[in-house]
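A.B. asks: Got a sequence here, can you model it:
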Amino acid sequence: MLKKFLQPIAAVPRGVGQIMLQGNVWTGLLFLIGIFYDSVTMGVGALLATAIGTGVAVLLKYPPEEIAQGLYGFSAALVGVALTFYFEAQPVIWVALVIGSALAAIFQHALIKRNIPGFTLPFIVITWVFLFLFRHLYMVPPSSEVTATLPVYQDFTVSTHGFGEVIFQGSMTAGLLFFLGVFVSSPISALYGMAASVVGAYISMQFAEPMDDVHMGLFSFNAVLCAITFAGNRKRDGLYVLVSVVLAVLIDVGMLMLDMTVLTFPFVLASWLTLLIKKIFDKK
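C.D. replies: The predicted structure follows:
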């Protein structure tokens, strides 16, 4: 009876952990601590959105094992953080958060049902729609996070900022908590992610990208997600990590040249391309 009661509750932190592909309660809790450390508003947004996404999955009677793994919480969580990061937390933003979180869970289920590796695609599509709506059709002022003066970043913080920016967090503390969150679930994924963050920064510097942006981890967080996705014990896994990281950074740079809002789309597209390559070479 207690286990049945605790399962839906545990699905919420697992959903937050699944942002970096870790269905681990401790991972999710460390992520939440990191988000709340940087911003209480974003922390509330993440927690509320994950609970809504998970709750919608329960109400629509999606497979219990998928709900328990947190698969209906992570895109919703990212929608919640994104909206409270980009916009002033007005009532309309909280309404959008509720709607967006529910839609993210439904979208995620459609992908899972069709066996499509959608990763964070529901978050990307839904957030792009809201960004267009609140920037062009129903104007909402940007949040203080967007308009704040950026601190001076140092080279040695690039690795942690790569983890932090996955969930829109800019402090070294949040980034370190996110790294630890992945590490407690999968040490090899965390270490690959750390290396990918540095590689992503290095590649972006070859394109003369602004150093503040590089140090913030803006060219590293998609690389971190790719590294975590393809991390493994085989030598071949390291090659897939490298391929996906390079592709993600190149896509990131290209999108910025087109003045597009990047989000985690470079990670998704790079992962799809790498999965195709992996499918070809793993047969040999």
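A.B. asks: Could you use CA atoms for every contact and neighbour count after this?
C.D. replies: OK.
A.B. asks: Just give the number of residues close to the closest residue to Ser159 other than its chain neighbours.
C.D. replies: The shortest distance from Ser159 to any non-neighbouring residue, by C-alpha to C-alpha, 6 or more residues apart in numbering, is to Ser197 (5.0 Å). Neighbour count of Ser197, defined by other C-alpha atoms under 10 Å: 28.
A.B. asks: For Ser197, which residues are in contact?
C.D. replies: Each residue near Ser197 by C-alpha atoms under 8 Å, 6 or more residues apart in numbering is listed here: 158-160, 162-163, 217, 219-221, 223-224.
A.B. asks: tell me which of these is nearest to Lys279?
C.D. replies: Checking the contacts of Ser197 against Lys279 with C-alpha to C-alpha, the nearest one is Ala223 at 20.3 Å.
A.B. asks: Second chain to compare with the first, below:
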Amino acid sequence: MLFRQVGQIHFQRSALTGFAIVLALASVNLWAAVGALFASAVALATAYLARLPREARVDGLYGFNAALTGAGLLSFFAPGPLLFAYLALVSVASTFVSARWTAWGRLPPLTLQFVLAMWLALAIESAFGQRISPPGCEDSWTSVICNVGQVTFISGLRPGLVVLFAFAWHDKEEAFWLAAGAAVAWMASDALDLFAPGLAAGEQLVGLAVNAALIGQGLTVFGRRPGVRLAGILLSVPVCLALAAAGVKYFTLPFILVTWAMLLSSAPRVAAPPAAREAA
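C.D. replies: A predicted model of the protein is given here:
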């Protein structure tokens, strides 16, 4: 269940996927992998002690935001006691928020708790000491694979391939649309840099690709038709650029907003499985 929570960052009820993410992350930033596992363990312990519903707990639905926050915080900040204390508090709070949200069930929580936790961390960053910059991806075809890994702060071609193969092992269609979202974002950023250089889309490549990739995968999980998936991917580009122009450090906020909008405005092609309806 510890690794399954990590896998649910990508909608996958799979300990193998979670293990692949942690392994790839450790090859890039060992502390980020430690942060993801620490947060996942705190969330899992919280769910057990609070006796939250077993099915959702086993599916890993209560801890994926905590795991992603752990990877994010240790990618932006050097490790320290205050940082891990903050991560523990966030992981406990996120578990209860996820439980309440899952019971509500109108819309999936996605990665909202992660975004809020990262915003708060940036607001009080002076308390955490040294700030570091997570590695990005080159602007080439390899960025498609690299940016698939960037969802969980993994950089590099080979680590990206590891996680992409793990996703494909679990579900080939999800893996295809995850990569398709990253590919569309890469092509869109290059086109915008050529025809509208003032938008500085290339500088937002990681943000564009991460959000487009998650939207492609998420709308697949929720059973939306390919046209809806593509529309969501394309819509994410102006949303990312608008938030960046407004000075918002958006993380996965465009993914959340666009996915919610597409879910509310479209009907599923087929019913999504119960775990997917509640997943990240």
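A.B. asks: Could you report the distance from Gly217 of structure 1 to Thr54 of structure 1?
C.D. replies: According to C-alpha to C-alpha, to the nearest Å, Gly217 of structure 1 stands 29 Å off from Thr54 of structure 1.
A.B. asks: That should have said Leu225 of structure 1, apologies.
C.D. replies: For Leu225 of structure 1, the distance to Thr54 of structure 1 equals 22 Å [C-alpha to C-alpha].
A.B. asks: Neighbour count for these two, which is higher?
C.D. replies: Of the pair Leu225 of structure 1 and Thr54, Leu225 is the one with more neighbours under other C-alpha under 10 Å, namely 33 against 30.
A.B. asks: hang on, isn't the more buried one packed against Gly193?
C.D. replies: Yes - contact criterion C-alpha atoms under 8 Å: Leu225 of structure 1 and Gly193 qualify, at 7.1 Å.
A.B. asks: Pull out the buried residues from stretch 126-145 of structure 1.
C.D. replies: By neighbour count on 16 or more other C-alpha atoms under 10 Å, the buried set for stretch 126-145 of structure 1 is 126-128, 130-131, 134, 140, 142-143, 145.
A.B. asks: can you confirm Asp139 of structure 2 is in a helix?
C.D. replies: No - under DSSP: H, G, I helix; E, B strand; the rest coil, Asp139 of structure 2 falls outside any helix and is assigned coil.
A.B. asks: and the gap between it and Gly232 of structure 2?
C.D. replies: Look at Asp139 of structure 2 and Gly232 of structure 2: by C-alpha to C-alpha, they are 22 Å apart.
A.B. asks: Mind checking which of the two has more residues around it?
C.D. replies: Using other C-alpha under 10 Å, the more surrounded residue of Asp139 of structure 2 and Gly232 is Gly232, with 25 against 16.
A.B. asks: give me the element the counterpart of that one in structure 1 is part of.
C.D. replies: By TM-score structural alignment, Gly232 of structure 2 lines up with Ser244 in structure 1. Assigned by DSSP states H and E, Ser244 of structure 1 belongs to helix 235-257.
A.B. asks: so how far is that helix from its chain's centroid?
C.D. replies: Offset of helix 235-257 of structure 1 from its chain centre (C-alpha atoms, centre = their mean, to the nearest Å): 16 Å.
A.B. asks: helices and strands around it, which ones?
C.D. replies: Under the contact definition 3 or more C-alpha pairs under 8 Å, 6 or more residues apart in numbering; DSSP states H and E, helix 235-257 of structure 1 sits against helix 187-206, helix 221-230, helix 265-281.
A.B. asks: Tabulate those helices in TSV, adding columns for distance to Val25 of structure 1.
C.D. replies: Below are those laid out as TSV (distance: least, C-alpha to C-alpha, whole Å):
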stretch	distance to Val25 of structure 1
helix 187-206	16
helix 221-230	17
helix 265-281	24
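A.B. asks: Would you mind finding the most buried of these?
C.D. replies: Highest mean neighbour count among those (mean count of other C-alpha atoms under 10 Å): helix 221-230, with a mean of 31.
A.B. asks: what stretch of structure 2 does that helix fall on?
C.D. replies: Using TM-score structural alignment, helix 221-230 of structure 1 lines up with residues 210-219 of structure 2.
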